[in-house]
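J.: Pasting the sequence and the predicted coordinates here, then a few questions.
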Amino acid sequence: MTTKATNIHPVFDRIIGRDEKEQFLNQKACVVWMTGLSGSGKTTIAIGLEKELQKRGFLTQILDGDNIRTGINKNLGFSEEDRTENIRRIAEVSKLFVNCGIITINCFVSPTLEIRKQAKDIIGEDFREIYVNASYEECEKRDVKGLYKKARNGEIKNFTGLDAPFEAPENPFLEIKTSDMTPEQSVEEVVNAILPQLIKNK
């Protein structure tokens, strides 16, 4: 059983606040949370979005599932408990970036309604959920990382969409159907939707 520490003294009230940092960066921070099956196009869209926003003078940070699991979450597996902890840590890191005024672009399967609600509860009103929608069949056909083949061969257990569930968002900020669009079209649609969210009121 973990005992809550009693010797913690936060200094949030003494450091430069988010509003001042947003004024400095001339942008409004938020978390663009992309959810969808592996291979649906989340990372491709995120990279395109980052490039387009930088052209317009916005400061961003991408948090991607594979990158995170080689660093801060390298000790976690893919059990239900570890997936929950994975998303909890990511949401807390995202909140830190937002408090620095930075637009955070997240690419995580985050497969269940409950796990994404956890992220939203931590991040708060700055959470913008984007459903990158591609069918299991389409993602398996792409199989850009070779994961679907390994899952079919039994080399990967609890693979989302095959032997672990994926629950589609019920009311996302935006839904992108990547089976029907080019990557460039997908990026353009996300840019157009998210840009008004990033303008800092003077």
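T.: Sure, I can see it. Residues are numbered from 1 along each chain as shown.

J.: rest of the way, CA atoms for contacts and neighbours
T.: Will do.

J.: residue nearest the centroid of the chain?
T.: residue 106 (2.4 Å; C-alpha atoms, centre = their mean).

J.: then this one, side by side with the first:
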Amino acid sequence: MKENIIPHSYQISIQDRRQANKHNSFLMWFTGLSGSGKSTIANVVEQELHKKGIKTYILDGDNIRKGINNDLSFSPEDRTENIRRIAETANLMVDAGLVVLAAFVSPYKKDRENIKSIVKDVNFVEIYVNTSLEECEKRDVKGLYKKARAGEIKNMTGISAPYEAPEDPDVEINTEQVSVEQAVKQIIEYITPKLKLKNE
């Protein structure tokens, strides 16, 4: 089947789209435990970028699981496939000239390495939202930890499934020590040089 797939050569390139948008495009990947603050921080980062005229889009666990990946469970194999599909989707969006913000637990190191290989290192920013399990359980925004402790949820990251923390993230945010505003400032400072086109 694969031998019958012949890519078409289109005239408008990623560089053309970036030039039209007047900024670079790349993927910002927020990883951390459920309740760590990934989506909250990503949301505010997107608002700040929007104010600056940056073309963005957020991919979030809940909107992806309800749509494109609604056939997947939370088994290790399906988690890997979930992340692979998201990475491929993000890659298309980066090619479209967007700054993509993706907020997913993404607990396995090998899956995050695979994302990097799909979108390429130069287009990948790993942001580790480092919040302790104790703090995440205390917040328990969605009530998932309570259900997991009661045995109602299987394969819950941090409880009955592992989380492999990034060893060398581009940005690390400790939400127990910094505010959302401080976290956003830290991220914006890191990505600002990356937004600039090479000929600027």
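T.: Arrived safely, thanks for sending. Only a predicted model underlies this, so the values are computations on that prediction, with no experimental measurement involved.

J.: TM-score for these two?
T.: Overlay of the two chains. TM-score (TM-score structural alignment, normalised by the length of the second structure): 0.96; 198 aligned residues with a C-alpha RMSD of 0.9 Å.

J.: if we can go back for a sec, I'd like to know how far whichever residue in the second structure pairs up with the residue nearest to the centre of the first structure sits from residue 41 of the second structure.
T.: Using TM-score structural alignment as the criterion, residue 106 of the first structure maps onto residue 102 of the second structure. In this view, residue 102 of the second structure and residue 41 of the second structure are 11 Å apart by C-alpha to C-alpha, to the nearest Å.

J.: whereabouts in the second structure does stretch 177-187 of the first structure align?
T.: Residue span in the second structure matched to stretch 177-187 of the first structure, by TM-score structural alignment: 174-184.

J.: Show me which residues of the matching stretch are buried.
T.: Residues 174-175, 180, 183-184 are the ones in stretch 174-184 of the second structure that count as buried (16 or more other C-alpha atoms under 10 Å).

J.: repeat for stretch 23-38 of the second structure
T.: Per 16+ other C-alpha under 10 Å, stretch 23-38 of the second structure contains these buried residues: 23-38.

J.: Now the terminal residues of it, how far apart.
T.: Terminal residues of stretch 23-38 of the second structure are spaced 24 Å apart (C-alpha to C-alpha).

J.: and if you look at stretch 145-164 of the first structure?
T.: 18 Å.

J.: next one: stretch 95-115 of the second structure
T.: End to end - C-alpha to C-alpha - stretch 95-115 of the second structure spans 15 Å.

J.: Over to stretch 134-147 of the second structure?
T.: Start to finish, the residues bounding stretch 134-147 of the second structure are 15 Å apart (C-alpha to C-alpha).

J.: Kindly report the same for stretch 59-74 of the second structure.
T.: 18 Å.

J.: How about stretch 64-74 of the second structure?
T.: So stretch 64-74 of the second structure: terminal residues 13 Å apart, C-alpha to C-alpha.

J.: counterpart of that stretch in the first structure, which residues?
T.: Counting by TM-score structural alignment, stretch 64-74 of the second structure pairs with residues 68-78 of the first structure.

J.: List the buried residues for the matching stretch?
T.: residue 73.

J.: From the chain's centroid, how far away is it?
T.: Relative to its chain's centre, stretch 68-78 of the first structure lies at 15 Å (C-alpha atoms, centre = their mean, to the nearest Å).

J.: go on, stretch 16-29 of the first structure?
T.: Computed by C-alpha atoms, centre = their mean, the chain-centroid distance of stretch 16-29 of the first structure equals 21 Å.

J.: Next, the distance between the ends of that stretch.
T.: Note: stretch 16-29 of the first structure ends 15 Å apart using C-alpha to C-alpha.
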